[in-house]
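Enquirer: The following comprises the amino acid sequence and a computationally predicted model.
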Amino acid sequence: MSNKTPIQWTHSTCNPSMGCDGCELWPNPSKVRSELVTLALSASGESKLRLTALIGLELHPYEYASQIFHDRIDLALKLESLIPEVPSYLWLEKLEQIFKCYAGILHIYRGGKPADWSTPSVKGHAAIFEKPELFPGRVAKSANLPDLRGKKAKDSPWLDGLPRLIFLSDMGDALSRSISFDYLKAEIIDNVTSPQGQRHIWLWLTKRPKRMAEFARWLESRDLTWPDNLVAMTTITNQKTSNRIANLRQVPAKVRGLSIEPLWEDVALDLQGIDWAIVGGESGKSARPFDLSWARSLLTQCHQSETAFFMKQLGANIVDDGYPLTVRDRHGGNWEEWPCDLRVREFPQSFHDDSLIQSQPEKSNPPETPTIVPSC
């Protein structure tokens, strides 16, 4: 649980579980092998069959990709000795390029390498990122955080006056297959709907909206409804993953949102039933280009569908009108460095008017929509 976070679109984060089954941002060992073979083929005269065998032999001891990332430096040196046409720094660069999930990378950096892959070296993390672990009680602690309605948000004027926004699962995916619906009901639903939890808006993000819809039906079979203050959200990274939107629409949430980050290409989205879209470019030293025309297209799509648009960050590899755009913020997250037309940070109107909240604010103030565009 974090009372304060650098994530621009929320006040706090909370992780009822740590870890994730994997997604397009976090490869499985087979995908890692395929990427390494492609690199070897670009430099070596060996056959694809032999290179696959050599690299596969080095990766054989690893059951999970996160174990590979832990050992990436030693692995790069071993691969150089086997295939000397590719120097170790290129092997290491490739290994770091194919792991894109900030949650997985932070988990590895902060959690450390376990001695036996069964017990995390740092309390509060999963030993292996792809094997999610449960942390009951965290959502209840977040529910007890102070009510923020009517209060100023220091250095974040777009959050002024809003209820506390709590991002669920920024360090994994609570809808991973191994996590039971009974646990999600007890840890998330019961606390979100508690008297304390009803003072806040909870933002539940998953790359598995189909399972989120299944969970909603499971709740209905027990005469439980989806809480108004629990926003259902999914991630879109490219046109291929936009099919998640149809599954998200099956969740009977009062508000649904998209995290379109990191965005890898221009996308055309069906935003019917979508109330909020957060957009961002990729960060990190091997970030793929983020063309601002993609963001502008989404801004137009959102305004045509009356979907609130939130520009989170431009990323670390920005392209504007065919030219690189240099900014000081390494994530491209300082909106004062952006073109004026993209300095937009909107929230759904229901975040402002208390229609999602059942309890009265601790200090009753009329809702105000914060300024979303700084002066240019």
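Expert: Sure, I can see it.

Enquirer: use CA for all of it now, contacts and neighbours both
Expert: Fine.

Enquirer: can you map out the strands along this structure?
Expert: Assigned by DSSP state E, the chain shows strands spanning 12-14, 17-18, 133-134, 165-168, 201-206, 230-235, 256-260, 276-280, 290-291, 308-313, 318-320, 323-325.

Enquirer: Comparing those, which comes out most buried?
Expert: Across these, averaging neighbours per residue (mean count of other CA atoms under 10 Å) puts strand 17-18 on top, at a mean of 27.

Enquirer: Just the residues contacting it, thanks.
Expert: Strand 17-18 has contacts (CA atoms under 8 Å, 6 or more residues apart in numbering) with 124-126, 129, 132-136, 169, 171-174.

Enquirer: Could you work out the most separated pair of those residues?
Expert: 129 and 136 (17.6 Å; CA to CA).

Enquirer: More neighbours: these two, which one.
Expert: residue 129 (27 against 16; other CA atoms under 10 Å).

Enquirer: thought that one was touching residue 66?
Expert: Yes - at 6.3 Å, residue 129 counts as touching residue 66 under the criterion of CA atoms under 8 Å.

Enquirer: any common contacting residues for the two?
Expert: With CA under 8 Å, 6+ apart, residue 129 and residue 66 have common neighbours 104, 108.

Enquirer: mind listing the helices in the chain by residue range?
Expert: Using DSSP state H, the helices of the chain run over residues 29-41, 48-59, 65-70, 72-82, 88-97, 102-111, 138-143, 181-184, 190-192, 209-220, 244-248, 292-305, 349-352.

Enquirer: Need the ones you listed in JSON lines (columns: distance to residue 312 and mean neighbour count).
Expert: Listed next are the helices of the chain as JSON lines, based on distance: least, CA to CA, whole Å; neighbours: other CA atoms under 10 Å:
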{"stretch": "helix 29-41", "distance to residue 312": "29", "mean neighbour count": "18"}
{"stretch": "helix 48-59", "distance to residue 312": "37", "mean neighbour count": "15"}
{"stretch": "helix 65-70", "distance to residue 312": "27", "mean neighbour count": "20"}
{"stretch": "helix 72-82", "distance to residue 312": "31", "mean neighbour count": "17"}
{"stretch": "helix 88-97", "distance to residue 312": "22", "mean neighbour count": "17"}
{"stretch": "helix 102-111", "distance to residue 312": "15", "mean neighbour count": "18"}
{"stretch": "helix 138-143", "distance to residue 312": "23", "mean neighbour count": "20"}
{"stretch": "helix 181-184", "distance to residue 312": "28", "mean neighbour count": "16"}
{"stretch": "helix 190-192", "distance to residue 312": "25", "mean neighbour count": "20"}
{"stretch": "helix 209-220", "distance to residue 312": "22", "mean neighbour count": "19"}
{"stretch": "helix 244-248", "distance to residue 312": "20", "mean neighbour count": "20"}
{"stretch": "helix 292-305", "distance to residue 312": "11", "mean neighbour count": "17"}
{"stretch": "helix 349-352", "distance to residue 312": "17", "mean neighbour count": "18"}
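
Enquirer: then this one, side by side with the first:
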Amino acid sequence: MGDRTGISWTDATWNPLRGCSRVSAGCVHCYAETVAARFSGPRQPYEGLVHAKTRGWNEQLRFVEGALDQPLRWSRPRLIFVNSMSDLFHENVPDEWIDRIFAVMALAPRHTFQVLTKRPERMLSYLGERTDNREHAIGEQMRVISRGRNPGLPELPLPNVWLGISVEDQSAADGRIPLLLQCPAAVRWLSCEPLLGPVDLRQACTLRQCTDPYGVSHCGMVCDLDWVVVGGESGAGARPMEPAWPRALRDECAQAGVPYYEDTRMFRPLRPGCVAEGREVIGRIE
């Protein structure tokens, strides 16, 4: 957790939770699992959260009390990636923990919080409850964090919270995107990292009849996604990414007017001799 990060699409990471478990092919070379295993010894941050033999997550999660108010202590506005070392909507995370994290996000409107999950079914279950019930639960935690002051009730969806899902291939996209689109959110986004196969986003987009300023009628693609991040896998044993896969996503985003970010530093091509470095950005979120 910290004000510096190697993740190119954010400014800082915030980890009020620790621990996770694998859920799909995108988790096979999980960087968070590797880091946790390295610091899982006695009296270290991830003690008790990984298997001693396999060095993998053991499905145990821990709330990090001392990290909860970190964003409130950052005065300069930041893009903040929430739980880079866990999953906010893991099935073993109690609703109360999520309420507390949403309370901090509501109390820090100067920041923009980037939430990412591989478990959109839990996210929808949490956010799909009666809005007034969820707002009161978060509001109660806001009062506790504010030490008795009454900051009022939040209005969901929080305007400074982006809700996103990880999508590594078409199977993940087909299962997760429809659930994301049902979640109330100011911004909905995808992280196609690591991209392990082609992904077609047309299920999230529709063709609509439009009229341009000159009165000419035409069909245009409109997408219910607000941002797409794409990158390959890095590190030892990284699985390669075919260059055509991100290219197709880029073209779909351009057609639908969806901001697209490609981190080509995390790019191991299938074709020998093909080298790409840097990043490509198309569009921006206003």
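Expert: Sure thing, it's come through. Since this is a predicted model, take the numbers as computed values, not measurements.

Enquirer: Please report the TM-score between the two superposed chains.
Expert: With the length set by TM-score structural alignment, normalised by the length of structure 2, the two chains reach a TM-score of 0.77; 239 aligned residues with a CA RMSD of 2.1 Å.

Enquirer: Would you reformat the helices of structure 1 as TSV and include distance to residue 3 of structure 1?
Expert: Output for the helices of structure 1, formatted as TSV (distance: least, CA to CA, whole Å):
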stretch	distance to residue 3 of structure 1
helix 29-41	35
helix 48-59	39
helix 65-70	28
helix 72-82	33
helix 88-97	30
helix 102-111	18
helix 138-143	8
helix 181-184	22
helix 190-192	16
helix 209-220	26
helix 244-248	28
helix 292-305	30
helix 349-352	19
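
Enquirer: Quick one: closest of those to residue 335 of structure 1.
Expert: Closest among the helices of structure 1, using CA to CA: helix 292-305, at 13.3 Å.

Enquirer: what's the mean gap between that closest one and the aligned bit of structure 2?
Expert: Mean deviation of helix 292-305 of structure 1 relative to structure 2 after superposition (mean CA distance after the TM-score superposition for structure 1): 0.9 Å.

Enquirer: got the angle between that helix and strand 308-313?
Expert: 160 degrees (axes from the mean of the first three to the mean of the last three CA atoms, to 10 degrees).

Enquirer: what stretch of structure 2 does helix 292-305 of structure 1 fall on?
Expert: Under the alignment (TM-score structural alignment), helix 292-305 of structure 1 falls on residues 243-256 in structure 2.

Enquirer: And for the matching stretch, what's in contact with it?
Expert: So stretch 243-256 of structure 2 is contacted by 195, 197-201, 205, 220-223, 228, 230-231, 259-260, 262, 269-270, 282 (CA under 8 Å, 6+ apart).

Enquirer: Would you reformat the strands of structure 1 as a markdown table and include distance to residue 81 of structure 1?
Expert: Formatted as a markdown table, the strands of structure 1 follow (distance: least, CA to CA, whole Å):
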| stretch | distance to residue 81 of structure 1 |
| --- | --- |
| strand 12-14 | 44 |
| strand 17-18 | 36 |
| strand 133-134 | 37 |
| strand 165-168 | 44 |
| strand 201-206 | 40 |
| strand 230-235 | 39 |
| strand 256-260 | 40 |
| strand 276-280 | 39 |
| strand 290-291 | 36 |
| strand 308-313 | 40 |
| strand 318-320 | 36 |
| strand 323-325 | 37 |
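
Enquirer: Residue 107 of structure 1: which of these is closest?
Expert: That would be strand 17-18 among these, by CA to CA, at 8.4 Å.

Enquirer: after superposition, how close is that closest one to structure 2?
Expert: Looks like 0.9 Å for strand 17-18 of structure 1 (mean CA distance after the TM-score superposition for structure 1).

Enquirer: centre of the chain versus that strand, how much separation?
Expert: 13 Å (CA atoms, centre = their mean, to the nearest Å).

Enquirer: try stretch 224-231 of structure 2
Expert: Distance, centroid of stretch 224-231 of structure 2 to centroid of chain: 10 Å (CA atoms, centre = their mean).

Enquirer: Where in structure 1 does it fall?
Expert: So stretch 224-231 of structure 2 sits over residues 273-280 in structure 1, by TM-score structural alignment.

Enquirer: Not counting sequence-adjacent ones, nearest residue to residue 51 of structure 1?
Expert: Of all residues not flanking residue 51 of structure 1 in the chain, residue 37 sits nearest, at 6.2 Å (CA to CA, 6 or more residues apart in numbering).

Enquirer: Please work out which residues outside the match of stretch 224-231 of structure 2 touch it.
Expert: Applying CA under 8 Å, 6+ apart, the set of residues contacting stretch 273-280 of structure 1 is 249, 255-263, 295, 302, 306-315, 347-348.

Enquirer: corresponding residue for residue 165 of structure 2 in structure 1?
Expert: In structure 1, residue 165 of structure 2 lands on residue 234 (TM-score structural alignment).

Enquirer: Relative to residue 139 of structure 1, how far out is that match?
Expert: To residue 139 of structure 1, residue 234 of structure 1 is 20 Å away according to CA to CA, to the nearest Å.

Enquirer: repeat for residue 249 of structure 1
Expert: 25 Å.

Enquirer: Could you double-check that the residue nearest to residue 51 of structure 1 sits in contact with residue 50?
Expert: No - counting by CA under 8 Å, residue 37 of structure 1 stays clear of residue 50, with 9.7 Å between them.

Enquirer: Tell me which residue of structure 2 lines up with residue 266 of structure 1.
Expert: So, by TM-score structural alignment, residue 266 of structure 1 is matched to residue 198.
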